[in-house]
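J.: Structure for this input, please:
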Amino acid sequence: MSLIVQKFGGTSVANAERLFNVANIVTQTYKQGNDVVVVVSAQGDTTDDLIAKANEINPNASKREMDMLLTSGEQISASLLAMAIEKLGFPVVSLLGWQAGFYTSSAYGTARIKRVTPDRIKKEIDKRNIVVVTGFQGVNRYDDMTTLGRGGSDTSAVAIAAVMNADLCQIYTDVEGVFTADPRKVKGARKLSVISYDEMLELASLGAQVLNNRSVEMAKKYNIELEVLSSLTKAKGTIVKEATKVEKMMISGIAKDEDVARVSIIGVPDRPGLAFKIFSKLAAKNINVDIILQSIGRNGTKDISFTVSHDNLKETIDLLNPYVDLIGATSVVYDENVAKVSAVGAGMETHPGIAAEMFEALYEANINIKMISTSEIKISVLIDSKDADKAVAAVHDKFFGNALDA
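T.: Now for the predicted structure:
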């Protein structure tokens, strides 16, 4: 007998037909003699709809009240799925995040899991119940509901798998696995049978929307084998696991991230400590910074450019504008019309010339590069957002061939 954790995203539970489809997948797994814990997201566009409703009432609602509202989406999914499983004649119980033992930090909207105490889940499994848990949520030390941020249901599922030593954690979505590019945009995209944690983490962090990056990080830490597969077909999915020592693919995938803005601080005095002061100020507000570029000094000054998410742009500008005069810089400027395109692959370490090939592909497509960032297994470029899809297709075609815009 195995313990299997299955997570179903919003599209998988979007309506009654799909809820019964999920119920069939879950009960088939149960009938094979397995213990089953199911984690669900809110149905379809429920979260976006709830945000829209909140904005109608109060566009500046507190993050605490937003979390109280948003956690209701997963509760609806969990109870409806439990009802569907009941109708099929199987024993089932649905649990909210706090009932399942999820204790989090108090950062409303972006809470971190501090610990999971799955006593209630274990008791229900001992009764041979299928357990359906609301993803994306927990409770903080004030007994307030919290949410884990977009994609948090993936993290919830992996956390349960880790704390309960599950044999497998399956992430069901609307695509059949992890592809070399978004198959909805690039016709030549190929499904991968296996990908390493590190490669998947990079792809997830760089805009690939198949898995949440925090869930991959956790899976790697606790060595949880993940399988990414579709709830809508019976096709075999992609396994995410520790890298093997066999020869790696040169490139595993191309990712696009359009949730990015470039911020530039112009005319920063060229003296020690100012970069530290700037970025520590952003860190204190939990503003995540990605690509960073510092220009060569001129006339005793330099320019510092970096990228942030669109959600953090206004706060970043508001934070830095009054600080410019204090440090003696000239101004802060920003550009929202940019996108980040990245090539990821563990094989980069042993294949020189990857960057040159990527830049050649962009040159041939007449795409200008604004910023560049590299690591051992990834190359990212910042380009105009209007060129993003064309860039993905061009780079994918360079490394995999036969890529065309969908």
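J.: For the rest of this, base every contact and every neighbour count on C-alpha atoms.
T.: Fine.
J.: Do a quick rundown of the helices in the stretch 151-300 of the chain.
T.: Along the stretch 151-300 of the chain, the stretches classed as helices by DSSP state H, counting those that start in this stretch are 152-163, 197-205, 213-222, 274-284.
J.: buried set for the first one?
T.: Meaning helix 152-163. For helix 152-163, the neighbour count (16 or more other CA atoms under 10 Å) marks 152-162 as buried.
J.: ok, back up a step: for Ser264, which of the helices of the stretch 151-300 of the chain is the nearest?
T.: Among the helices of the stretch 151-300 of the chain, the nearest to Ser264 by CA to CA is helix 274-284 (11.6 Å).
J.: now for the closest one, which elements pack on it?
T.: helix 310-327 (3 or more CA pairs under 8 Å, 6 or more residues apart in numbering; DSSP states H and E).
J.: can you pull the buried residues of whichever helix or strand comes after the helix it packs on?
T.: Sequence order places strand 331-335 as the next helix or strand after helix 310-327, per DSSP states H and E. Across strand 331-335, burial judged by 16+ other CA under 10 Å covers 331-332.
J.: need the strands for the stretch 101-250 of the chain, in chain order.
T.: 102-104, 113-116, 130-134, 137-139, 145-147, 168-173, 194-196, 226-230, 238-241 (DSSP state E, counting those that start in this stretch).
J.: Show me the contact partners of the longest one.
T.: By that I understand strand 168-173. By CA atoms under 8 Å, 6 or more residues apart in numbering, the list of residues contacting strand 168-173 from outside reads 3-9, 11-12, 154, 157-158, 161, 210, 224-231.
J.: Let's see this one next, to set against the first:
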Amino acid sequence: MSLIVQKFGGTSVADAERVMNVARIVTDTYAKGNDVVVVVSAQGDFTDVLVDKQMEINPKASKREQDMLLAAGEQISIALLAMAIEKLGYHATSLLGWQAGFNTSSAHTAARIKSVDPSRIQEAIDRRNIVVVAGFQGVNKRGDITTLGRGGSDTSAVAIAAAMHADLCQIYTDVEGVFTADPRKVENAKKLDEISYDEMLELATLGAQVLNNRSVEMAKKYNIELEVLSSLTQAPGTIVKEKTKMEKMLISGVAKDTEVARISVKGVPNTPGIAFKMFSRLAKKGINVDIILQSIGQHDKKDISFTVAKSHGQAAVDALEDYVISHGASEILLDEDVAKISIVGAGMESHAGVAAKMFEALYEAQINIRMISTSEIKISVLINADDADAAVRAIHRKFFD
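T.: I've put the predicted structure just below:
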């Protein structure tokens, strides 16, 4: 007998027909002799509906009350799925995050899981129940409901799998696995049979929306084997694990991130400590910096450009503006009309010319590169946002056709 954790996203439970479809998948898994824990997101775009309701009442509502509101979406989903499982003749128990033992930090709307006590889940399993858990939520040390941020249900599922030493964690989505590019945008995108944690983590961080990057980090830490597959078809999915085939693919995928902004600080004095003090200010505000480019500089001046999440763009400018101008910089500019395109692959470590091939693809498509960042298994470029989809297609053709 195996313990399998299955997670279903909002599209998988968007309406009554899909809820019943999920119930059949879950009960089929259970009928094969497995113990099953199911983690569910809010239905469809229901979380966005709740956010809209909040904006109608109070756009500046406290984050604590936002969590109280947002947690309602998963409560509806788990109750409906438990009812569907009962309709098929099986016993089910639905649990909210706090009932399932999720203890989190107190950072409302962006809480981190501190521990999971799965004893209540295990009790239900021992009674031969299928357990349906609300993803995305938990409770802090004060007993207040918290939420984990976007994609938090993936993290919830992996956390349960880790706490209960599950044999497999399946992440059901609206695509059939991990592809070399977004199959909705790139016609000949290829599904991968398997991918390493490191490659998947890079893709998730760089804009691929199949898995939440926090869930991949946790899976790697606790060596939880993941399978990404579709709830709408019976096709085999993609396995995410530590070691993959000995002969690595040159690259595993192309990712696009349009939620980025570029900040340029012009005419910075070429003296020690300026960069340290700039980026320390951003760190104190909780603003992560990605690609950084510093010019050689002339006349004891230099330009420093870097990227941040678009949602943090104006906050980054506000944090730096007074400081850099008072220390002699000429201006600070914010550009939100950019996109980050990345290729990821463990095969880069042992193959020369990967960067040249990527840049050749962009040249042939007449797409200009504005910034470049590299690591052992990743190359990212910053380009104009309007060129993003064309860039992904051009790079994908160059490596996969």
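J.: Quantify their similarity with the TM-score.
T.: TM-score for the superposed chains, counting by TM-score structural alignment, normalised by the length of the second structure: 0.98, backed by 401 aligned residues with a CA RMSD of 1.0 Å.
J.: Nearest to Thr316 of the first structure, out of the strands of the stretch 101-250 of the first structure?
T.: Closest among the strands of the stretch 101-250 of the first structure, using CA to CA: strand 145-147, at 22.8 Å.
J.: what does that closest one contact?
T.: 64, 67-68, 70-71, 98, 104, 106-111, 136-140.
J.: sorry, back to before: which among the contacts of strand 168-173 of the first structure end up buried?
T.: 3-9, 11-12, 154, 157-158, 161, 210, 224-231.
J.: Throw the strands of the stretch 101-250 of the first structure into CSV and include distance to Met348 of the first structure, thanks.
T.: Formatted as CSV, the strands of the stretch 101-250 of the first structure follow (distance: least, CA to CA, whole Å):
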stretch, distance to Met348 of the first structure
strand 102-104, 37
strand 113-116, 33
strand 130-134, 39
strand 137-139, 37
strand 145-147, 36
strand 168-173, 28
strand 194-196, 14
strand 226-230, 24
strand 238-241, 19
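J.: Looking at those strands, which is nearest to Glu124 of the first structure?
T.: Comparing the strands of the stretch 101-250 of the first structure by CA to CA, strand 130-134 comes nearest, at 6.9 Å.
J.: got the contact list for the closest residue to Ser305 of the second structure other than its chain neighbours?
T.: Excluding its sequence neighbours, the residue lying closest to Ser305 of the second structure (CA to CA, 6 or more residues apart in numbering) is Ser264, at 4.2 Å. Going by CA under 8 Å, 6+ apart, Ser264 of the second structure touches 303-306, 332-334.
J.: ok, now Arg112 of the second structure?
T.: Going by CA under 8 Å, 6+ apart, the list of residues near Arg112 of the second structure reads 104-105, 148.
J.: Return the member of the residues you listed nearest to Ala315 of the second structure.
T.: Of the contacts of Arg112 of the second structure, the one sitting nearest to Ala315 of the second structure (CA to CA) turns out to be Leu148, at 22.0 Å.
J.: Give the residue farthest from the middle of the second structure.
T.: Using CA atoms, centre = their mean, the residue of the second structure lying farthest from its centre is His299. It sits 43.2 Å away.
J.: Now find how far off-centre stretch 192-211 of the second structure is within its chain.
T.: Relative to its parent chain, stretch 192-211 of the second structure has a centroid offset of 9 Å by CA atoms, centre = their mean, to the nearest Å.
J.: Stretch 141-153 of the second structure too?
T.: With CA atoms, centre = their mean as the basis, the mean position of stretch 141-153 of the second structure lies at 16 Å from the chain mean.
J.: Straight-line length of that stretch, end to end?
T.: End-to-end distance of stretch 141-153 of the second structure (CA to CA, to the nearest Å): 20 Å.
J.: what range in the first structure matches that stretch?
T.: Stretch 141-153 of the second structure corresponds to residues 141-153 in the first structure, going by TM-score structural alignment.
J.: Run through the residues that contact Ile251 of the second structure.
T.: By CA under 8 Å, 6+ apart, the neighbours of Ile251 of the second structure are 343-348, 399.
J.: quick one: it from Ala208 of the second structure, how far?
T.: From Ile251 of the second structure across to Ala208 of the second structure, the span is 14 Å (CA to CA).
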